[in-house]
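Undergrad: all I have is the shape, not the residue letters:
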């Protein structure tokens, strides 16, 4: 399967690549699994994966291509890499937050960041947050920043209220 994108994130899983791709494509609109490739005999020799086990899953989230790789337990996700989801409404923030955080690490939730059940970090960002953080009045920007730093999931109405005070 040819991918015409110049940059495609590759997510390394132990053996959950297909389940993760199914999970993510169920959350994002206009998403799909494009192709599943499987290990041959070399998979057993090099990675301890039996012939026929899923090796990679090519999938798209709202048109953005991704690859999920079952590469074994060597590497784990951490917060050094995250995916940002920009939202126009609180309903979108709430929806993505609820779905992506289900079964995830609740201790990793702060300032719009969450960690999903596979350990992947996401930032659920209302577009208005960026506007308010860059407000021309430094005092307003500071109040918004202070409020945001105290939140787990970002609440648009609260940010607007603080900015208006």
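TA: Happy to help now that I have it. Everything numeric in this text was worked out from a predicted model, so none of it was measured.
Undergrad: going forward, measure contacts and count neighbours with C-alpha atoms only.
TA: OK.
Undergrad: quick one, strands of the protein?
TA: 10-13, 32-38, 54-61, 64-70, 82-87, 105-110, 113-115, 121-126 (DSSP state E).
Undergrad: burial-wise, tell me which of those comes out on top.
TA: strand 113-115 (a mean of 25; mean count of other C-alpha atoms under 10 Å).
Undergrad: elements contacting it?
TA: The helices and strands touching strand 113-115, judged by 3 or more C-alpha pairs under 8 Å, 6 or more residues apart in numbering; DSSP states H and E, are helix 90-101, strand 105-110, strand 121-126.
Undergrad: save the strands of the chain as JSON lines, and put in distance to residue 96 too.
TA: Listed next are the strands of the chain as JSON lines, based on distance: least, C-alpha to C-alpha, whole Å:
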{"stretch": "strand 10-13", "distance to residue 96": "19"}
{"stretch": "strand 32-38", "distance to residue 96": "17"}
{"stretch": "strand 54-61", "distance to residue 96": "13"}
{"stretch": "strand 64-70", "distance to residue 96": "17"}
{"stretch": "strand 82-87", "distance to residue 96": "8"}
{"stretch": "strand 105-110", "distance to residue 96": "13"}
{"stretch": "strand 113-115", "distance to residue 96": "10"}
{"stretch": "strand 121-126", "distance to residue 96": "7"}
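Undergrad: take the one below as the second:
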């Protein structure tokens, strides 16, 4: 008997499997003993009951007069819903127009402010703004040629570029 217990204690996996089997068996017994649950029906029985109820419901609907009042009520409700949606749409449109006007006013204000700043900056007498010299294509080519002529000779310059 001692060897049997030692065998189980050396194999923890078997202990886990045994505990799982015992708990599942005890859990099933508790479920079947619960008196509060109704007995389970097979799905075939449930389908037969439903099919038996369906023809009775169809016969009752055939004998009933057509629901004229329901249609009138639904039409009245549809008109109310359409009116509400139109009102909401008109409110949203007026709100969007108001926001668009506000945005346009703000944009015009910002543009005027920017124009005022650029006119102040572009003042010819201002010490901040000085127009620099402008070079054309011919002047740039002449400048490169003159830098080669006036600069140190090519023989004294290194042939390899410095890595920076």
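TA: Good, I have the coordinates. Keep in mind it's a predicted model, so treat the numbers as computed, not measured.
Undergrad: TM between them?
TA: With the length set by TM-score structural alignment, normalised by the length of the second structure, the two chains reach a TM-score of 0.17; 45 aligned residues with a C-alpha RMSD of 5.1 Å.
Undergrad: one step back: so which of the helices and strands packed on strand 113-115 of the first structure is nearest residue 148 of the first structure?
TA: strand 105-110 (8.8 Å; C-alpha to C-alpha).
Undergrad: now that closest one and strand 121-126, what's the angle there?
TA: 50 degrees (axes from the mean of the first three to the mean of the last three C-alpha atoms, to 10 degrees).
Undergrad: can you give me the angle strand 105-110 of the first structure makes with helix 90-101?
TA: The directions of strand 105-110 of the first structure and helix 90-101 differ by 140 degrees, with the same axes, to 10 degrees as the criterion.
Undergrad: I'd like to know which elements strand 105-110 of the first structure is packed against.
TA: Going by 3+ C-alpha pairs under 8 Å, 6+ apart, strand 105-110 of the first structure lies up against strand 113-115.
Undergrad: mind listing the helices for the second structure?
TA: Counting by DSSP state H, one finds helices in the second structure at the ranges 2-10, 12-33, 43-63, 68-121, 137-150.
Undergrad: for these, give me TSV that also has mean neighbour count.
TA: Formatted as TSV, those follow (neighbours: other C-alpha atoms under 10 Å):
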stretch	mean neighbour count
helix 2-10	10
helix 12-33	11
helix 43-63	10
helix 68-121	12
helix 137-150	10
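Undergrad: contact partners for residue 82 of the second structure?
TA: Residues near residue 82 of the second structure by C-alpha atoms under 8 Å, 6 or more residues apart in numbering: none.
Undergrad: redo that, cut-off 10 Å
TA: With contact set as C-alpha atoms under 10 Å, 6 or more residues apart in numbering, residue 82 of the second structure has these partners: 76, 88.
Undergrad: distance of it relative to residue 73 of the second structure?
TA: According to C-alpha to C-alpha, to the nearest Å, residue 82 of the second structure and residue 73 of the second structure sit 14 Å apart.
Undergrad: look up how far residue 107 of the second structure lies from residue 114 of the second structure.
TA: Taken as C-alpha to C-alpha, the span from residue 114 of the second structure to residue 107 of the second structure is 10 Å.
Undergrad: kindly report the same for residue 32 of the second structure.
TA: Taking C-alpha to C-alpha, one finds residue 32 of the second structure at 77 Å from residue 107 of the second structure.
Undergrad: hmm, residue 101 of the first structure is touching residue 27, no?
TA: No - under the criterion of C-alpha atoms under 10 Å, residue 101 of the first structure is not in contact with residue 27, lying 11.4 Å apart.
Undergrad: between these two, which is the more surrounded one?
TA: residue 101 (19 against 15; other C-alpha atoms under 10 Å).
Undergrad: now the terminal residues of stretch 52-71 of the second structure, how far apart.
TA: 30 Å.
Undergrad: mind listing what residue 15 of the second structure touches?
TA: Per C-alpha under 10 Å, 6+ apart, neighbours of residue 15 of the second structure: 8-9, 21.
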